[in-house]
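[1] just coords:
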């Protein structure tokens, strides 16, 4: 599932491609991917200018000229491609937004969605999401406050969107490796030094993920050399049995909160 760095990469690239552009056509191939009847959705979106593309947690928000917005959550397996009809990947497209001869294809939205919402509906939809970890106001004190009273393990707390926004399964593993903390450690067992290391690692890993284009394997458009660069830099996630880059011990895979979790038992404590 795309996490904060992947959605931030999409946001930055799409800001360059479609901000200020007008939607000239709408094609819906899967009605369950939207929240209105196809005719109603198309009527309200067609001929609207994209004022901006923003991100909140793992969502993208396409702000429309009329004050409404399109809220995207790719969920598991979802991705996007931007280009001409002849460039379209040979994959099933659930939703297509056109901007003249360029199209934004939403692919793999079996669980994901693109919902048309008013500003009030958007606020309600996102009201329970926690603070953005890369926000300038997300200080160490704000971090401690977000985790205050948590007695679950660190992994579960990190991926809880009501606690901190945008961190999912992959980046929680990378963050905990960088902080040298075991994923099953309980939050209430950590001292201030542990919290500081965890806070520092969250910011470091997420920024590194963004700078290297996240882990998505499919480029957003032809010539996109940014998307997916971070997949080669991951230290533990998906690397079961390979040597840890820090201590050479074998990376272990286990399951925590029904999530595949990767870590080094030797140098994470």
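    Yep, that arrived. Predicted model only: the values in this text are computed from it and were never measured.

[2] From now on I want contacts and neighbour counts done on CA atoms only, so please keep to that.
    Fine.

[3] can you tell me which residues contact residue 54?
    Each residue near residue 54 by C-alpha atoms under 8 Å, 6 or more residues apart in numbering is listed here: 11, 60, 61, 62, 63.

[4] 6 Å instead, please
    Residues in contact with residue 54 (C-alpha atoms under 6 Å, 6 or more residues apart in numbering) are 60, 61.

[5] Surely it is in a strand?
    Yes. With DSSP: H, G, I helix; E, B strand; the rest coil as the criterion, residue 54 is part of a strand.

[6] then this one, side by side with the first:
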């Protein structure tokens, strides 16, 4: 599932490609992906221009020149492509937006995700429960400590709770915990000050490195996009079951915690 680094990478690229572009064509191949009748969705987008692209956690908001928003949540398996033609047949994409510069934006893998046309007020209402962004300047170390120590659940569960922090999922919760050398199944409210400081630093470090490396997903946005997916081979524990830890050589373990996969090094991240 795309997380903060992937969605921020999308936002950065799309901001350069789409801002000021006018939508001249709309294709909907799956009605369940949108939130209104197809004809209404199409007529509401034709001749509209995209002013800018905003990210909220794992969500993208395309700001339109009529004051409305296109609200995108890729959920599990969603991805984007942009160019004069898509990397697959058009029928493989749930929605396609064509622009007056001759290129199109393709929305794929949205079997669980969605693309909704909503008002600015509705966007605020739908996203009001999201926690702060990990890079929000108001989320200082002290604010982070206060939020985390007030939670009674397991650390991985807390980090992936979008009401606690917006944007962290399975992959980066494990990578952050490994970088901080903390077991992801420890209780959030039992970490000491030193662990909390390490965790805060690792959160910002890992997310920044992943964002700059193009995230871990392997779907390039454009044909000449060489950055997307650059972090995949730099993951140190995620999806590396039975591989040796880069730091100590111990086999990476995979367990399940509250229904989520949890990758960790039992030597570098002791549970007691």
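    Everything's here; your move. In this text, all values refer to a predicted model and were calculated from it rather than measured experimentally.

[7] Just give me how far the lengthiest helix in the first structure sits from the chain centre.
    Determined from DSSP state H, the single longest helix within the first structure is helix 192-211. Remark: helix 192-211 of the first structure is offset 17 Å from the chain centroid, using C-alpha atoms, centre = their mean, to the nearest Å.

[8] now do stretch 232-247 of the second structure
    With C-alpha atoms, centre = their mean, you get 20 Å for stretch 232-247 of the second structure.

[9] picking up where we left off before, what's the longest helix of the first structure packed up against?
    Judged by 3 or more C-alpha pairs under 6 Å, 6 or more residues apart in numbering; DSSP states H and E, helix 192-211 of the first structure is in contact with helix 169-179.

[10] again, only using 10 Å
    helix 4-18, helix 140-146, helix 154-158, helix 169-179 (3 or more C-alpha pairs under 10 Å, 6 or more residues apart in numbering; DSSP states H and E).

[11] Let me know the next secondary structure element after it.
    Counting by DSSP states H and E, the next helix or strand C-terminal to helix 192-211 of the first structure is strand 252-256.

[12] who touches the very next helix or strand once past that next one?
    Per DSSP H and E, the first helix or strand lying C-terminal to strand 252-256 of the first structure is strand 259-263. Strand 259-263 of the first structure is touched from outside by 155-156, 168-170, 172-174, 176-177, 180-184, 235-241, 244, 250-256, with contacts defined as C-alpha atoms under 10 Å, 6 or more residues apart in numbering.

[13] go on, stretch 192-205 of the second structure?
    134-135, 139-142, 144-146, 148-149, 159, 168, 172-173, 175-182, 188-191, 208, 211.

[14] In the first structure, which residues correspond to it?
    Counting by TM-score structural alignment, stretch 192-205 of the second structure lines up with residues 191-204 of the first structure.

[15] Please identify the buried residues of the matching stretch?
    Buried residues in stretch 191-204 of the first structure, defined by neighbour count with 16 or more other C-alpha atoms under 10 Å: 195, 196, 197, 198, 199, 201, 202, 203.

[16] try stretch 125-139 of the first structure
    For stretch 125-139 of the first structure, burial by neighbour count (16+ other C-alpha under 10 Å) applies to 129, 130, 131, 132, 133, 134, 138.

[17] what would those look like in CSV with distance to residue 101 of the first structure?
    What follows is these, written out as CSV (distance: C-alpha to C-alpha, whole Å):
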residue, distance to residue 101 of the first structure
129, 36
130, 39
131, 38
132, 36
133, 37
134, 36
138, 41
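
[18] out of those, which one sits closest to residue 72 of the first structure?
    Nearest to residue 72 of the first structure, judged by C-alpha to C-alpha, of these is residue 129 at 15.0 Å.

[19] before we move on, back to that, could you give the angle of the longest helix of the first structure to helix 169-179?
    130 degrees (axes from the mean of the first three to the mean of the last three C-alpha atoms, to 10 degrees).

[20] average distance between helix 192-211 of the first structure and the second structure?
    Superposed on the second structure, helix 192-211 of the first structure shows a mean distance of 0.5 Å to its aligned residues (mean C-alpha distance after the TM-score superposition for the first structure).

[21] who are the neighbours in contact with residue 120 of the first structure?
    Residue 120 of the first structure touches residue 68, counting by C-alpha under 10 Å, 6+ apart.

[22] How about residue 236 of the second structure?
    Taking C-alpha under 10 Å, 6+ apart as the test, what residue 236 of the second structure contacts is 174-176, 178-179, 243-247, 252, 263-265.

[23] Please name the residues that touch the nearest residue to residue 83 of the second structure once chain neighbours are set aside.
    The shortest distance from residue 83 of the second structure to any non-neighbouring residue, by C-alpha to C-alpha, 6 or more residues apart in numbering, is to residue 103 (4.8 Å). The contact partners of residue 103 of the second structure, taken as C-alpha under 10 Å, 6+ apart, are 17, 18, 21, 82, 83, 84, 85, 86, 97.

[24] From those residues, list just the buried residues.
    When the contacts of residue 103 of the second structure are checked for burial by 16+ other C-alpha under 10 Å, the buried set is 18, 21, 82, 83, 85, 86, 97.

[25] Out of the residues you listed, flag the one nearest to residue 108 of the second structure.
    Lowest distance from residue 108 of the second structure to those (C-alpha to C-alpha) belongs to residue 86, with 9.9 Å.

[26] Identify those among the buried ones among the contacts of residue 103 of the second structure that sit within strands.
    If you go by DSSP state E, these have 82, 83, 97 in strands.

[27] Just name the closest of the residues you listed to residue 228 of the second structure, please.
    For those, the closest approach to residue 228 of the second structure (C-alpha to C-alpha) belongs to residue 82, at 13.0 Å.

[28] so where does the residue nearest to that closest one when sequence neighbours are not counted fall, helix or strand?
    Take residue 82 of the second structure and drop its neighbours on the chain: the residue closest to it by C-alpha to C-alpha, 6+ apart is residue 105, 4.6 Å away. Secondary-structure assignment from DSSP H and E places residue 105 of the second structure in strand 104-108.

[29] Just confirm the residue nearest to residue 82 of the second structure contacts residue 14, I think it does.
    Yes. Residue 105 of the second structure is in contact with residue 14 according to C-alpha atoms under 10 Å; the separation is 9.3 Å.

[30] anything in contact with each of these two?
    By C-alpha under 10 Å, 6+ apart, the residues touching both residue 105 of the second structure and residue 14 are 80, 82, 221.

[31] okay, the residues you listed in a markdown table with distance to residue 270 of the second structure next?
    Converted to a markdown table, these look like this (distance: C-alpha to C-alpha, whole Å):
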| residue | distance to residue 270 of the second structure |
| --- | --- |
| 80 | 39 |
| 82 | 44 |
| 221 | 39 |
